[in-house]
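# I need the structure of the sequence given here:
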Amino acid sequence: MGIFIPRRRVKHRRFDYEPRYYNPEKDESIKRRMRIKSRARHKRRSKMDMLYLLILLLFAMFIYNQLA
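I've put the predicted structure just below:
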């Protein structure tokens, strides 16, 4: 009976290893660059999603007009 019970999505565990020769400035710059790349990839992806949605909408309107 518990088939349709919504569950929380499992998240990956964060792993933050501190090596023996740890340089906080270098680590912070690397993390900052990774965040910037991630945000840029997300923005690019959302623009592509809007483009696909627009193409799909235009295609649906074209078919609707052809059938009417």
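# okay, CA-based contacts and neighbour counts for the rest of this
Noted.
# Give the buried residues for stretch 40-53.
Residues of stretch 40-53 include none that count as buried (16 or more other Cα atoms under 10 Å).
# To compare against the first, here's the next sequence to fold:
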Amino acid sequence: MIVPIGGKRPKHRQFNYQPRYYDPEKEERERRRRAIRIESKVRRGQGRSIAIYAAIMFILFLMLLYL
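Now for the predicted structure:
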């Protein structure tokens, strides 16, 4: 019986190749969804910033009254 000197022999290499497919309809759909998400975040952010700005101005006004 012959025993290899270097130990176990290496296994064959395995590849995780997954082919990619281009779907123009899916790309367009994802682009529109991203645009809608960005637009809705901007709208929500503007509403919050106006409310925060108004609250800060009110607090400053009250501070001026009591000084």
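# Identify the residue nearest the geometric centre of the second structure.
Residue closest to the mean C-alpha point of the second structure, counted by Cα atoms, centre = their mean, is Arg34 at 10.3 Å.
# element containing that residue, please.
helix 24-66 (DSSP states H and E).
# and Tyr22 of the second structure, how many residues sit next to it?
7 (other Cα atoms under 10 Å).
# separation between it and Glu28 of the second structure?
Distance of Tyr22 of the second structure to Glu28 of the second structure, given as Cα to Cα, to the nearest Å: 11 Å.
# And Ile36 of the second structure, by the same measure?
12 Å.
# Check Phe58 of the second structure too.
Taking Cα to Cα, one finds Phe58 of the second structure at 45 Å from Glu28 of the second structure.
# Then Gly45 of the second structure?
26 Å.
# Check Arg34 of the second structure too.
Computed as Cα to Cα, the Arg34 of the second structure to Glu28 of the second structure distance reads 10 Å.
# With Lys41 of the second structure instead?
Applying Cα to Cα to Lys41 of the second structure and Glu28 of the second structure gives a distance of 20 Å.
# ditto for Ile59 of the second structure
47 Å.
# How about Tyr21 of the second structure?
14 Å.
# In terms of neighbours, single out the busier of the two.
Counted by other Cα under 10 Å, Tyr21 of the second structure and Glu28 do not tie: Glu28 has more neighbours, with 11 against 6.
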